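1. Mind looking at a prediction? Sequence and model below.
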Amino acid sequence: MDMADDAIGLLEKLDIETAHVAGHSMGGMIAQLVAIRRPDMVRTLTLLATAPSHTFDETYQPPEVLEFFMNDVAGMYKKLALPSMLMPLTRKKMIKLIKVFFGLMDGDFTTPHGEEMLDQYVNAYNSDGRKFNITSWQGMAIAASKSRADELKKLNIPTLVVHGDKDKVLDFANGEALAGLIPNTKLITIKVGGHMFPLIDTYNDEYIDDMINHLQTTD
């Protein structure tokens, strides 16, 4: 991904010789590439809800997740004409996405985060010209990426992997795979955590202290 080179270039421009590198989901994939391309610049690596390969890799994704992406998401990616990429999200579409990304399985959204979160996300995506094209382009970038498994095995960087066991976007098996591929890695499991667990405060106690300790390992 060019974004990994962008991150490396920014660090160089700012004369930052080494940095703690962290990323969530696609950001975690970019963080992996930064570590692979410039391991000398990475003091620690923190990977949240991410994967060693792209979304459509059958190695780490269960059949039901692959079916969702291939039928629902991939179908959307094929509609590359600008008008279709700028369609606003409907409440029905957002409900489906929140179920997947946040791991909320209550169809009526009677969870503590339910209706309020739904309204916030529908409004955010449909305001100020910010439409669903953002997610579409991001997904295409991920789908175009290659597996990093072999390169990850060569890293010698203190690494923390944090993954929700109810992640329906990048199955928990991806977190386990990362922990198995990268030497010197600790895996933290977020119980009943979905893909977007970092945005939900109630999960903070499960990993924040460990993350702080992780960042201090090289100080």
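-> Happy to help now that I have it.
2. CA atoms for contacts and neighbours, from now on please.
-> Will do.
3. can you give me the helices in this structure?
-> For the chain, helices defined by DSSP state H occupy the ranges 2-13, 26-37, 63-68, 74-77, 82-85, 91-102, 114-125, 133-144, 149-152, 172-181, 208-215.
4. Name the nearest residue to the most centrally placed residue in the chain, sequence neighbours excluded.
-> For the chain, the residue nearest the mean C-alpha position is residue 25 (0.8 Å; CA atoms, centre = their mean). Nearest residue to residue 25, sequence neighbours excluded (CA to CA, 6 or more residues apart in numbering): residue 50, at 4.2 Å.
5. this is the comparison structure:
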Amino acid sequence: MNMLIKVNGIDLAYDSYGNEKDETILLIAGLGTQMIRWTVPFCEMLAARGFRVIRFDNRDTGLSTHFSHYATLDFEALAKTLMSGQRPDIPYTLNDMSDDTIGLIDALGIQKAHVVGRSMGGMIAQLVANRYPERILSLTSIMSTTGNPELPPTSPDVMALMTRPAPNPMEDEAGYLAHSVAFARRIAGTGYPFDENEYHSIIREEVQRAFDPGSVGRQIAAIAVSGDRRPQLAKVNVPSLVIHGVDDPMFVPACGKDTAHAISGAEFMLLEGMGHDLPAQLFETVVDGIVRTARRKR
């Protein structure tokens, strides 16, 4: 059941699995996606290993507070501002989103938590571990990156698929599904069957919860101004795991390697056949890694 809680002057939607007395694992979602991308079976599998598992909608997604009153972002103007060394005027940054994460556990009366983030959520988790070291028990960064400008960029066709305008699902549901599934298929790995029906149902559920086409642009802007996180990652001193897919076209494996290299003592788990998604066949492998990291001696 989704619950709303006031954090940093906004509402965050969350739900919880497992025993409230167990150590908490916070699951942080990726760019423009909702907490339901951390599927119920995945959450239950983690909770069954002896943890309280909390997933939540980042600001500007799902049932959390949206920032749709801001003008649609112009990517070219954003790029020019960044290139000129100026700071663009954007609604929020990844630091704000990391503050939300800690605000959530504050509001729930939780002293310390394990943080697990995927993609943009991995970036947020990295910042949380750096900025709030006394609150974090372990860090797992999945299919993410450091912001190192020397890393290979996302392939242009993936960027084009991600940023092209989608049909309005209220007017053309079939077109919207086709658009969303084409992107999901492009970033998926080659090692596991692509479950189109599963994607249809999760995309439909996201649309029913909230449809806000501008939020992806606002979150891309937050990522764009985040810069190179390697100096912050060098200060992270909790047990850390970096999980990455060999087939990831969004952030190539070098991005995961760079993340693991930047964090002292981090374990690097490179998974064959995994792209920029988390197929059900890998749930157990990923859960094992998260739990192993959470139980590593500090």
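-> Done, it's in. If you're wondering where the values come from, they're calculated on a predicted model, not measured in any experiment.
6. Any idea what the TM-score is?
-> The TM-score (TM-score structural alignment, normalised by the length of the first structure) is 0.77; 199 aligned residues with a CA RMSD of 2.8 Å.
7. Show me what the residue nearest to residue 25 of the first structure lines up with in the second structure.
-> In the second structure, the residue equivalent to residue 50 of the first structure is residue 144, according to TM-score structural alignment.
8. before we move on, what about residue 144 of the first structure?
-> Per TM-score structural alignment, residue 144 of the first structure is aligned with residue 225.
9. what do you get for residue 203 of the first structure?
-> That one, residue 203 of the first structure, aligns with residue 282 by TM-score structural alignment.
10. what about that match, how many neighbours?
-> Residue 282 of the second structure: 16 surrounding residues under other CA atoms under 10 Å.
11. roughly how far apart are it and residue 167 of the second structure?
-> Look at residue 282 of the second structure and residue 167 of the second structure: by CA to CA, to the nearest Å, they are 32 Å apart.
12. Check residue 27 of the second structure too.
-> Taking CA to CA as the measure, residue 27 of the second structure and residue 167 of the second structure are separated by 29 Å.
13. which one of those two has more residues nearby?
-> Neighbour totals were compared for residue 27 of the second structure and residue 167, and residue 27 leads with 24 against 17 (other CA under 10 Å).
14. Residue 98 of the first structure pairs with which position in the second structure?
-> Taking TM-score structural alignment, residue 98 of the first structure has residue 184 as its aligned residue in the second structure.
15. which one is residue 178 of the first structure nearest to, not counting chain neighbours?
-> Nearest residue to residue 178 of the first structure in three dimensions, chain neighbours excluded: residue 52, at 6.1 Å (CA to CA, 6+ apart).
16. Quick check, the one you found in contact with residue 180.
-> No - taking contacts as CA atoms under 8 Å, residue 52 of the first structure lies outside contact range of residue 180: 10.6 Å.
17. the more surrounded of those two?
-> Using other CA under 10 Å as the criterion, residue 52 of the first structure and residue 180 rank with residue 52 on top: 24 against 16.
18. Please pull up the equivalent of residue 29 of the first structure in the second structure.
-> Under TM-score structural alignment, residue 29 of the first structure pairs with residue 123 in the second structure.
19. Help me confirm that its match comes into contact with residue 117.
-> Yes - look at residue 123 of the second structure against residue 117 with CA under 8 Å: they come within range, at 7.2 Å.
20. and stretch 191-210 of the second structure, which residues are buried?
-> 191, 192, 199, 200, 203, 206, 207 (16 or more other CA atoms under 10 Å).
21. again with stretch 60-78 of the first structure
-> 60, 61, 65, 66, 69, 73, 74, 76, 77.
22. which one of these sits closest to residue 6 of the first structure?
-> Distance to residue 6 of the first structure, by CA to CA, is smallest for residue 77 among those, at 24.3 Å.
23. Would you mind measuring from the closest one to residue 117 of the first structure?
-> For residue 77 of the first structure, the distance to residue 117 of the first structure equals 25 Å [CA to CA].
24. cool, and residue 172 of the first structure?
-> Distance, residue 172 of the first structure to residue 117 of the first structure, using CA to CA: 24 Å.
25. do residue 100 of the first structure as well
-> For residue 100 of the first structure, the distance to residue 117 of the first structure equals 14 Å [CA to CA].
26. OK, contacts around the residue nearest to residue 51 of the first structure when sequence neighbours are not counted?
-> Excluding the flanking residues, the one nearest residue 51 of the first structure by CA to CA, 6+ apart is residue 174, at 5.0 Å. Residues in contact with residue 174 of the first structure (CA atoms under 8 Å, 6 or more residues apart in numbering) are 50, 51, 52, 60, 61.
27. you'd agree the second one is up against residue 180?
-> No - proximity of residue 51 of the first structure to residue 180 does not meet the contact threshold set by CA under 8 Å, at 11.8 Å.
28. any chance of the helices of the first structure in JSON lines, with distance to residue 166 of the first structure too?
-> JSON lines is the format used below for the helices of the first structure (distance: least, CA to CA, whole Å):
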{"stretch": "helix 2-13", "distance to residue 166 of the first structure": "28"}
{"stretch": "helix 26-37", "distance to residue 166 of the first structure": "18"}
{"stretch": "helix 63-68", "distance to residue 166 of the first structure": "12"}
{"stretch": "helix 74-77", "distance to residue 166 of the first structure": "22"}
{"stretch": "helix 82-85", "distance to residue 166 of the first structure": "29"}
{"stretch": "helix 91-102", "distance to residue 166 of the first structure": "9"}
{"stretch": "helix 114-125", "distance to residue 166 of the first structure": "17"}
{"stretch": "helix 133-144", "distance to residue 166 of the first structure": "20"}
{"stretch": "helix 149-152", "distance to residue 166 of the first structure": "23"}
{"stretch": "helix 172-181", "distance to residue 166 of the first structure": "7"}
{"stretch": "helix 208-215", "distance to residue 166 of the first structure": "19"}
